[in-house]
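In: Test case, fold it:
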Amino acid sequence: MTEHFDPELVKGLTESVLPKGLSVAARNPRQMPMATEPQESVAVKGAVPSRLSEFHAGRAAARSAMVGLGLPPRPVPMGPDRAPIWPDGLTGSISHSEGACVAAVGEIRDWAGIGVDLEEATGLDPLLVAEICTKSEQIWLGTQPASERNLLAKLIFSAKEAAYKAQYSITGSLFGFQTLELVIDRDESRFQAVFLTAQGGIPAGSILAGSYVYAAGLLVTGVTVRQSEREQLLGA
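Out: Sure thing, here's the model as predicted:
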């Protein structure tokens, strides 16, 4: 059975991988009522109960994060591309799983992109490693202790998810896991996601920097792009 995590723990871990100035909130999907904002509910009409609970908990966390910024809670519907449609003036990221849901929200005047990913700290299925990890990443994994490789592969997966979310609000680009290559600093619990090919105005070789934390059975990764960094990322 999937473990359900204390929302305050999830909130604190997520805050630890993000810079100051963002509002973070978390929810336990098991505790969320089924009702939510009508503009949001249409996206999951007919979904199975577990999916409904995760979706509603993630949206509830997003609205709570808005309140944390001193703003009224507003709906976050899903767009045709399945990405959240943030209220005017805001941007953010939502991550949900069976055990926890978290959202980070910031004002668009300060933040161009925010990416958060939340995973249970279990190893990545070895059958997925070749799909998720580049050849260089697989070589790096081979240099790590054998007992840690699957968990580190999960870190690569999660970090790429966070980086993808952060860039998507800037470029709207869709791409696969092989587009990014991770350089991980285990001493500092930080990583760099390097673009191997140009995407949506971001030149090849550009870097998104992020942080990660393992604690209490969870893995959380975070990537942000400030508005002051946007032009540099786009090679302008």
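In: When you work out contacts or count neighbours from here on, use the C-alpha atoms and nothing else.
Out: Noted.
In: Against which helices or strands is the top helix by length along the chain packed?
Out: Of all the segments of type helix in the chain, defined by DSSP state H, the longest one is helix 149-171. With contacts taken as 3 or more Cα pairs under 8 Å, 6 or more residues apart in numbering; DSSP states H and E, helix 149-171 sits against strand 90-96, strand 111-120, helix 129-132, helix 135-142, strand 180-185, strand 190-195, strand 207-215, strand 218-226.
In: residues in contact with the fourth one?
Out: Think helix 135-142. Contacts with helix 135-142, where a contact means Cα atoms under 8 Å, 6 or more residues apart in numbering, come from 129, 130, 149, 152, 153, 181, 182.
In: Buried subset of the residues you listed as a ChimeraX selection?
Out: Here is the ChimeraX command that selects the buried residues among the contacts of helix 135-142 (16 or more other Cα atoms under 10 Å):
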select :129,149,152,153,181,182
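In: Please generate a structure for the following sequence too, so the two can be compared:
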Amino acid sequence: MTSATEEALAGLFPPGTAVAALVIADNRAPPHPAEAAAVASAIPRRQAEFAAGRAAARAALSALGHAPAAIPAGPQRQPLWPPGISGSIAHGAGVAVAAVRRGSPLGIDIEPDAALEPDLWPLICSPAETAALPVAHRGAYVRQVFSAKEAVFKAQYPVTGAMLGFDAVTVRLTEAGFVARFARNTGSFAAGHEVLGRLLRRQGLILTGVAL
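Out: So this is what the prediction gives:
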């Protein structure tokens, strides 16, 4: 499963990006001592997700030709990458994924390819966003919008330092992925600025990626 997931992930990003995927339950690598404090008081499931995410990140760094390194968490729980490295980590549906490169920021997300309940739709989508989605299987499309926004939020954070709500960008799904439009000025991103992202559905997963 992970090799197929990594192949799919690689297609989300430009050349020069290294990716890795790891089944969380299969991870045996503990966090680096510099990372462990971030989840010292977390429940075991969260500790396992964190450890697998860092293990996937180190695998991606290795694929990029970078030496293994600690990836501690910042004040907003964001990964703190080695100098010159941009990256993103996500976990969902029992899988941890990571993408890294030398260059501009990245955002990655993974979700189960399953519908979200209607009571969650207004938390994620504006009425206009919801109305633009197909009526049939709308909950599944809302999940895709959710994943797209998660990837965008991770990509923009190193640039703006802003923690965004779901109303900060609007997402329009396309055949190749999605277009995210900033709803208001956010750091160096002016209202109306558009970010293109990729989205794939594979093996019961939604995989999304953004490269700024």
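In: ok, back up a step: so for residue 15 of structure 1, which of the helices and strands packed on helix 149-171 of structure 1 sits nearest?
Out: Distance to residue 15 of structure 1, taken as Cα to Cα, is lowest for strand 218-226 among those, at 9.0 Å.
In: Rebuild the contacts of helix 135-142 of structure 1 as CSV, extending it with distance to residue 216 of structure 1.
Out: Formatted as CSV, the contacts of helix 135-142 of structure 1 follow (distance: Cα to Cα, whole Å):
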residue, distance to residue 216 of structure 1
129, 24
130, 28
149, 19
152, 16
153, 18
181, 27
182, 24
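In: Pick out the most distant pair among the contacts of helix 135-142 of structure 1.
Out: Among these, 149 and 181 lie farthest apart (Cα to Cα), at 16.5 Å.
In: circling back: next, format the helices and strands packed on helix 149-171 of structure 1 as a markdown table and append distance to residue 105 of structure 1.
Out: As requested, these are arranged in a markdown table below (distance: least, Cα to Cα, whole Å):
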| stretch | distance to residue 105 of structure 1 |
| --- | --- |
| strand 90-96 | 4 |
| strand 111-120 | 8 |
| helix 129-132 | 27 |
| helix 135-142 | 31 |
| strand 180-185 | 24 |
| strand 190-195 | 21 |
| strand 207-215 | 16 |
| strand 218-226 | 11 |
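In: Minimum distance to residue 82 of structure 1: which of those has it?
Out: strand 90-96 (11.8 Å).
In: Onto which residues of structure 2 does that closest one map?
Out: Under TM-score structural alignment, strand 90-96 of structure 1 corresponds to residues 85-91 of structure 2.
In: So what touches that stretch?
Out: 49, 53-54, 57, 79, 81, 96-111, 154-155.
In: Can you say which of those are buried?
Out: Among the contacts of stretch 85-91 of structure 2, the ones that count as buried (16+ other Cα under 10 Å) are 49, 53-54, 57, 79, 81, 96-101, 105-111, 154-155.
In: Residue 36 of structure 1 -> structure 2?
Out: Under the alignment by TM-score structural alignment, residue 36 of structure 1 pairs with residue 31 in structure 2.
In: which residue lines up with residue 53 of structure 1 in structure 2?
Out: Per TM-score structural alignment, residue 53 of structure 1 is aligned with residue 48.
In: Give me the distance between the helix or strand hosting its match and the centre of its chain.
Out: Using DSSP states H and E, residue 48 of structure 2 sits in helix 44-64. The chain centre lies 13 Å from the centre of helix 44-64 of structure 2; the measure is Cα atoms, centre = their mean, to the nearest Å.
In: again, but for stretch 202-212 of structure 2
Out: Remark: stretch 202-212 of structure 2 is offset 8 Å from the chain centroid, using Cα atoms, centre = their mean.
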